[in-house]
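Undergrad: predicted coordinates and the sequence they were generated for:
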Amino acid sequence: MSTSEDVVVRPARVDDVDAVCAFGEAHVPPHYTPLIGADAARQQVTDWWRPEQIRAAVTAGQLLVAVAHDRIVGVAQHAREGVDVVIYKLYVDPSRRGHGLGPRLIEAVVASLPPDVARLLIEHFAGNARAGAFYEREGFAVERVDRSATGRPELDVVWRARVVPGRAGAGSVADV
């Protein structure tokens, strides 16, 4: 049985870029194809897992990786958006799900936040009910839903927010 005990969560390095891209290629299409269709799943890799984009996130300090036995088993990418930080990528190798690695990646993002950030946002496709349930358990409340231009409800983007305890201005999500 896989556990998260043998996993190190750390900031990604430039020499991780190819492995992060390979992780996306290996895990994003099989995960998303049943949820949003093969074309849209492939487009996710094309749009968001390019080496130049991953390298820029690494250089900016916006990408964390979970590594077990020299293999990437999880990825979290975040970026500042106004006064908030958004987690744009949160992926765990399917063989590692259910062992606490997703929450560890989220907490690593929280630990890396600048002190003035009081809210953490995350987004997911409406068709990804498993992600929605996970984020709900992790304290992220639905803030809004952006409708997809395609008219396909599974491609709507659900935005969730969670306050960062102990931060200035950190009230309830409803307060903001």
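TA: Looks like it came in fine.
Undergrad: please make it C-alpha for all contacts and neighbour counts, starting now.
TA: Will do.
Undergrad: for stretch 52-68, which positions count as buried?
TA: Within stretch 52-68, the residues that count as buried by 16 or more other CA atoms under 10 Å are 54, 55, 57, 58, 61, 62, 63, 64, 65, 66, 67, 68.
Undergrad: same question but for stretch 159-166, I mixed them up
TA: So stretch 159-166, judged by 16+ other CA under 10 Å, has buried residues 159, 160, 161, 162, 163, 164.
Undergrad: quick one: which of those residues is nearest to residue 34?
TA: residue 159 (21.1 Å; CA to CA).
Undergrad: all strands for this structure, in order.
TA: Counting by DSSP state E, the chain has these strands, from start to end: 7-11, 63-68, 71-81, 84-92, 119-125, 141-146, 157-163.
Undergrad: could you check how far the closest residue to residue 157 other than its chain neighbours is from residue 156?
TA: Nearest residue to residue 157, sequence neighbours excluded (CA to CA, 6 or more residues apart in numbering): residue 125, at 4.7 Å. Shown here: residue 125 relative to residue 156, a distance of 6 Å by CA to CA, to the nearest Å.
Undergrad: do residue 35 as well
TA: For residue 35 relative to residue 156 (CA to CA), the value is 12 Å.
Undergrad: put this next to the previous one:
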Amino acid sequence: MSTQPERDGVVVRTAAGDDLDGVLRVGHQTWRATYEPIAGPEFVEMGLAKWWTGDALIPGIRVGRTLVADDEGTVVGMASYGSQDDQLILWKLYVLPSHQGRGIGRRLLDVVIARARELGRTELHVSHIEGNEQAGRFYERNGFRHTHRESGGSGLPDEIWLVKDLTDGGAGAGPVDGSAARQERGTR
């Protein structure tokens, strides 16, 4: 089990069943704060109902593909990842607004990257919605490069897809078809 050592009381670890409420709280708080200004409250409520429920999150927790940032017993961030179409995708990476800017998102990402390498993966894919410039800057600072844009359709924001080459820390190859990915994890 890959975890990141404690720093400032925060440790990144694999989520356990009793972390579900904390993971849900992170999702609900960050989605409202992040996406209401970008895409509106209807988009947020749709996303919360589809991707931020116990039924949606428990499978990732059960198989060990959900991480939490634990600040002295309180979940303040989370990340989840999984395979689709032979690609490893970072489905979610969120940190409570009150804890952003402390390096917690980077620490979560570092553990996902370490796990991807343990699995023998050479790339990690991620997307964020158009207008989420903070996410775009974060991923680019951390070595991801843009591969393509996917239309959101039906009034939904477009998704911007990125990839990170895990073999040398540089840019990776090839786009991913995110249409099915949107159905599994929700849009960042």
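TA: Alright, I've got the coordinates. Everything numeric here is computed off the predicted structure, so don't read it as measured data.
Undergrad: got a TM-score for the pair?
TA: Here the TM-score for the pair of chains, by TM-score structural alignment, normalised by the length of structure 1, is 0.88; 169 aligned residues with a CA RMSD of 2.1 Å.
Undergrad: circling back: of the strands of structure 1, which is nearest residue 48 of structure 1?
TA: Proximity to residue 48 of structure 1 (CA to CA) singles out strand 84-92 among the strands of structure 1, at 9.0 Å.
Undergrad: just to revisit the earlier point, overlap in contacts of residue 35 and residue 156 of structure 1?
TA: Common neighbours of residue 35 of structure 1 and residue 156, using CA atoms under 8 Å, 6 or more residues apart in numbering, are residue 127.
Undergrad: close enough to count as contact, residue 172 of structure 2 and residue 143?
TA: No. Between residue 172 of structure 2 and residue 143 there is no contact, the gap being 9.2 Å when judged by CA atoms under 8 Å.
Undergrad: longest helix in structure 1, by residue count?
TA: Assignment by DSSP state H gives helix 17-36 as the longest helix of structure 1.
Undergrad: now that one on structure 2. Mean distance?
TA: Here the mean offset of helix 17-36 of structure 1 against structure 2 after fitting is 1.5 Å, by mean CA distance after the TM-score superposition for structure 1.
Undergrad: gap between that helix and the chain center?
TA: Helix 17-36 of structure 1 has its C-alpha centroid displaced from the chain centroid by 13 Å (CA atoms, centre = their mean, to the nearest Å).
Undergrad: rewinding a little: neighbour count: residue 172 and residue 143 of structure 2, which is higher?
TA: More crowded of residue 172 of structure 2 and residue 143, by other CA atoms under 10 Å: residue 172, with 22 against 16.
Undergrad: with adjacent residues omitted, what lies nearest to that one?
TA: residue 165 (3.9 Å).
Undergrad: what's the counterpart of the one you found in structure 1?
TA: Counting by TM-score structural alignment, residue 165 of structure 2 lines up with residue 163 in structure 1.
Undergrad: and residue 92 of structure 2, how far from residue 65 of structure 2?
TA: With CA to CA as the criterion, residue 92 of structure 2 and residue 65 of structure 2 are 11 Å apart.
Undergrad: next one: residue 77 of structure 2
TA: From residue 77 of structure 2 over to residue 65 of structure 2 the distance is 14 Å, taken as CA to CA.
Undergrad: do residue 95 of structure 2 as well
TA: 17 Å.
Undergrad: translate residue 54 of structure 2 into the numbering of structure 1.
TA: Taking TM-score structural alignment, residue 54 of structure 2 has residue 51 as its aligned residue in structure 1.
Undergrad: dump the strands of structure 1 to a markdown table, plus distance to residue 99 of structure 1.
TA: Output for those, formatted as a markdown table (distance: least, CA to CA, whole Å):
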| stretch | distance to residue 99 of structure 1 |
| --- | --- |
| strand 7-11 | 11 |
| strand 63-68 | 13 |
| strand 71-81 | 12 |
| strand 84-92 | 10 |
| strand 119-125 | 21 |
| strand 141-146 | 23 |
| strand 157-163 | 22 |
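Undergrad: identify whichever of the ones you listed lies nearest to residue 113 of structure 1.
TA: Using CA to CA, these put strand 84-92 closest to residue 113 of structure 1, at 7.8 Å.
Undergrad: what does the closest one correspond to over in structure 2?
TA: With TM-score structural alignment as the criterion, strand 84-92 of structure 1 aligns to 87-95.
Undergrad: ditto for stretch 121-138 of structure 1
TA: Residues 125-142 of structure 2 are where stretch 121-138 of structure 1 lands when matched by TM-score structural alignment.
Undergrad: give me the contacts around stretch 62-72 of structure 2.
TA: Contacts of stretch 62-72 of structure 2 (CA under 8 Å, 6+ apart): 9-17, 19, 23, 60, 75-82, 104, 108.
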